[in-house]
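Novice: What follows is a protein structure lacking sequence information:
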């Protein structure tokens, strides 16, 4: 038993470490295929970024929105990193069954920590396994946030964590039996019933059990490492490493999500000058390598948890868009294409696939998926590892709109209306003043009733919907009435007001947004 455990364990350790180091290099080279980002965008205020990372990991601030799931995941995540010394302990036990770590091996606080975190890791993963079973796609269909996830990989990772956790607990109990613990003490405050049970066995049996569980723990851990190293697109495993840089390099150093204004269009890591764009400027994304390096890191980090999918209004209303499946498709395509890119242009089927295209065209992302997004940002808000879905979707739209002129017909009509009439519906300028007729007081209009804005306290910017859409006009009138009742002096721009261009920007027409924004 001992000899077999030693040989198998040492071989698996050597192979696992070698393959894992190779995989780390592969992922690093893969991420570097992405485009640069504007200087300082991802590296400003490193101190605050580090604090943000510590808060998000140690406090599980994003995960804890999901209650008991976040609580269970905290112990699984913390246990993975803080119980690494138990592998060293297991290796020592292969050679001498009663071996313990020097200095801290018999230190009560360390043993209490191993007992508690090890046990809670087992209970945590059992909780997460139960959650996955209760939300199985074959039972819940589209309502399951795991629909479309690589379930086999997830079960493998969960089984590994469970087996390793049980081995840690059992080896600690066997340690107590071999060191003749004959009464309750803090170091074995959870495992003492098992220590007592094992104490009734003869020494040879205890040693063989130790060799078995130490070998099982090492074999399970390094088989996992080998499988993960051979599958660099296995997000359900790699996220436990890649989440740290992905969170550190997030858009907002203070921890805010990547919502609010969209990022300016860049080419080669520099913002595009719309008055005089460079001849070789790349507009939007038409190939996976045209995403920024942060985009490729995003794709690699996705853990397929489906929180984004569960909150997506498009997915929940039966549309084809799932933010999770979109990121997974981009990730798998990127990793399949990476060898071609790193080899300097060797042709392959994967390299020739269009990024946006129908099933018949063998496209990576179907156009219906791309145009189902409302850019509401629910996916970005929910993602526990700070993936910036909306930015990537808009980048792909930008190329489709600006270069391919490929977009839904309704979008084309709206963009023309914005360009010609300054509003999405193509209504005349004078109709922006129609809502005033339903008020029983006067609202001054700039350029008509007043010339100098110093005559009023505030300029009320109404907006296209607020001035022209029947439901929104109710809000506009109510707000104007409140201002009037409060004695606030205000004016509106009326027919001279134009759309901000936000709708055009979210659809991918950045030049039109720039034009309307300046106007």
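Specialist: Cool, the structure landed. Given the structure is predicted, the values throughout are model-derived calculations rather than measurements.
Novice: only C-alpha atoms for contact and neighbour calcs from this point on.
Specialist: OK.
Novice: List the contacts of residue 132.
Specialist: By Cα atoms under 8 Å, 6 or more residues apart in numbering, residue 132 lies in contact with residue 146.
Novice: Would you mind listing the buried residues in the helix or strand where it lies?
Specialist: Assigned by DSSP states H and E, residue 132 belongs to helix 108-134. The neighbour-count check on helix 108-134 (16 or more other Cα atoms under 10 Å) flags 111-112, 114-129, 132 as buried.
Novice: and if you look at stretch 10-23?
Specialist: In stretch 10-23, counting by 16+ other Cα under 10 Å, buried: 10, 12, 13, 16, 19, 20, 23.
Novice: what do you get for stretch 259-276?
Specialist: Of the residues in stretch 259-276, those buried by neighbour count under the rule 16+ other Cα under 10 Å are 259, 265, 266, 267, 268, 272.
Novice: Confirm that the first one lies within a strand, as I assumed.
Specialist: No - the assignment for residue 259 (DSSP: H, G, I helix; E, B strand; the rest coil) gives coil, which keeps it out of a strand.
Novice: For residue 378, see how far away it is.
Specialist: 9 Å (Cα to Cα, to the nearest Å).
Novice: can you map out the strands along the chain?
Specialist: Remark: strands assigned in the chain by DSSP state E are 266-267, 270-271, 458-459, 490-491.
Novice: next, the one to line up against it:
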């Protein structure tokens, strides 16, 4: 049993470490495909960025908004980072069943910490699994924040963590039995029931159980490592590593969310000078490689947790936009297209191929097919992002506010919109009138430039409103230099009512007013003629 456990564990370890090293190299080359960012915008104030990273991780400042979910995830995340010493212990137990770490192996604080964190990590992952099962998309549909997530990958990661947590406790119980712990000790406060369960077993049986359990623990760990290394777009696993740099390189070093004013349009890492743009400047994003390296890092870091989706007003009102699904689509497209880009492939603005056939001869057919997909296009066009999805965003920032790993959804959506508007002139028809008014009138409502900001205001006193408006609102001059009157200023006013002083008494005044109200109103003949002529002209005109 011992020999088999050693062989299986070491073979899986060699394969897992080799594939992990290759995956890290792929990520480095992949992120280099992205465009540079303006100098200093992501690396300013390194100390404050490091403080922000520690605060967001240890405090779980975004996750803790979700109550029990944040509490359970905190223990799972801390366990993932601090339980690797148990992996070293498992390797030692393959060769010697009662082996412990030198120096700290019998140190009581360390033993207490391992018992506590392992227990809370196991309970935390069970809680998260129960929450996922209770919110399966098969029942609530769009209302589930997991709608569209890759559930198989999520279950794989969760069951791996559960298996490792249980293996740690079995090994702790076997260790206590081998060390003849015959009464309750603080160092084994959580695993003591297992010590009692193993107490009557023989030495050989205990040793074989140690070898087998250590092999299960190490084998599960390495199978997880092999799986995620072969699937670099598996965000539900890779966010455990990529979340740290993604938070460190966030827009605001002080920890603020990436909201507020839109970022300036850049090309090649430099803001575009619209007074004198360069010939090679790219306006917006039309290909996935035109995103910045931070954008590509954002896509790969997505955990598919669905918090952005659950808070999106577009998704919650039946629109096709889901921030989560948009980021996932960009991530999967970028990783599928990466082999083509790494071989030197790319398209010019005219759609011509940059690379030669010799460069692309070893590129997989799937990557070549992915390279032909338009970034923005309908289902019939095989587009990555549908135009209806792109233009459903209200840029409210709820997704950015909720994301636990600081993905900047709005910036990426705006970059794609910029290209669609400025280069393709492709935007919803509803926006056409607004953009035309902005271009010709200087305002989105189409008001004349002379009165765009001097419209009538409600007031209890017409004279006071008129006087205030004439003092504060500018008037445009005509060619002769005189002020152009606004139409509402020159409209005839309603004639005033007769003063009560015109009547001989209050009673006669009331009778006169009643007679006036009851008398039929006969319009002038010119009005009637004009009205009849307009009516006949309307009826006889072609529609």
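Specialist: Happy to help now that I have it. Worth saying up front: this structure is predicted, and the values here are computed from it rather than measured.
Novice: before we move on, the earlier item: let's see which of the buried residues of stretch 10-23 of the first structure end up in helices.
Specialist: The helices, defined by DSSP state H, take in 10, 12, 13, 16, 19, 20, 23 from these.
Novice: could you list every residue that touches residue 507 of the second structure?
Specialist: Residue 507 of the second structure neighbours (Cα under 8 Å, 6+ apart): none.
Novice: Alignment lookup: it to the first structure.
Specialist: In the first structure, no residue is paired with residue 507 of the second structure according to TM-score structural alignment.
Novice: just how off-centre is the helix or strand containing residue 507 of the second structure within its chain?
Specialist: Per DSSP H and E: residue 507 of the second structure is located in helix 506-518. Relative to its parent chain, helix 506-518 of the second structure has a centroid offset of 70 Å by Cα atoms, centre = their mean, to the nearest Å.
Novice: The aligned residue in the second structure for residue 220 of the first structure: neighbouring residues, count only.
Specialist: In the second structure, the residue paired with residue 220 of the first structure is residue 220, using TM-score structural alignment. By the criterion of other Cα atoms under 10 Å, residue 220 of the second structure has 20 neighbours.
Novice: Spit out the contact partners of residue 220 of the second structure.
Specialist: Counted by Cα under 8 Å, 6+ apart, residue 220 of the second structure has contacts 160, 163, 164.
Novice: For burial, what's the neighbour tally of the first one?
Specialist: Pointing back at residue 160 of the second structure there. By other Cα under 10 Å, the residues close to residue 160 of the second structure number 18.
Novice: Then the second one?
Specialist: A count of neighbours around residue 163 of the second structure, defined by other Cα under 10 Å, yields 15.
Novice: Quick check: it vs residue 156 of the second structure, distance?
Specialist: According to Cα to Cα, residue 163 of the second structure and residue 156 of the second structure sit 11 Å apart.
Novice: got the contact list for stretch 357-375 of the second structure?
Specialist: Stretch 357-375 of the second structure has contacts (Cα under 8 Å, 6+ apart) with 286-288, 333, 336-340, 343-345, 381-385.
Novice: Then stretch 116-130 of the second structure?
Specialist: The contact list for stretch 116-130 of the second structure (Cα under 8 Å, 6+ apart) reads 69, 71-73, 75-76, 78-79, 83, 155, 158, 161-162, 165-166, 168-169, 190.
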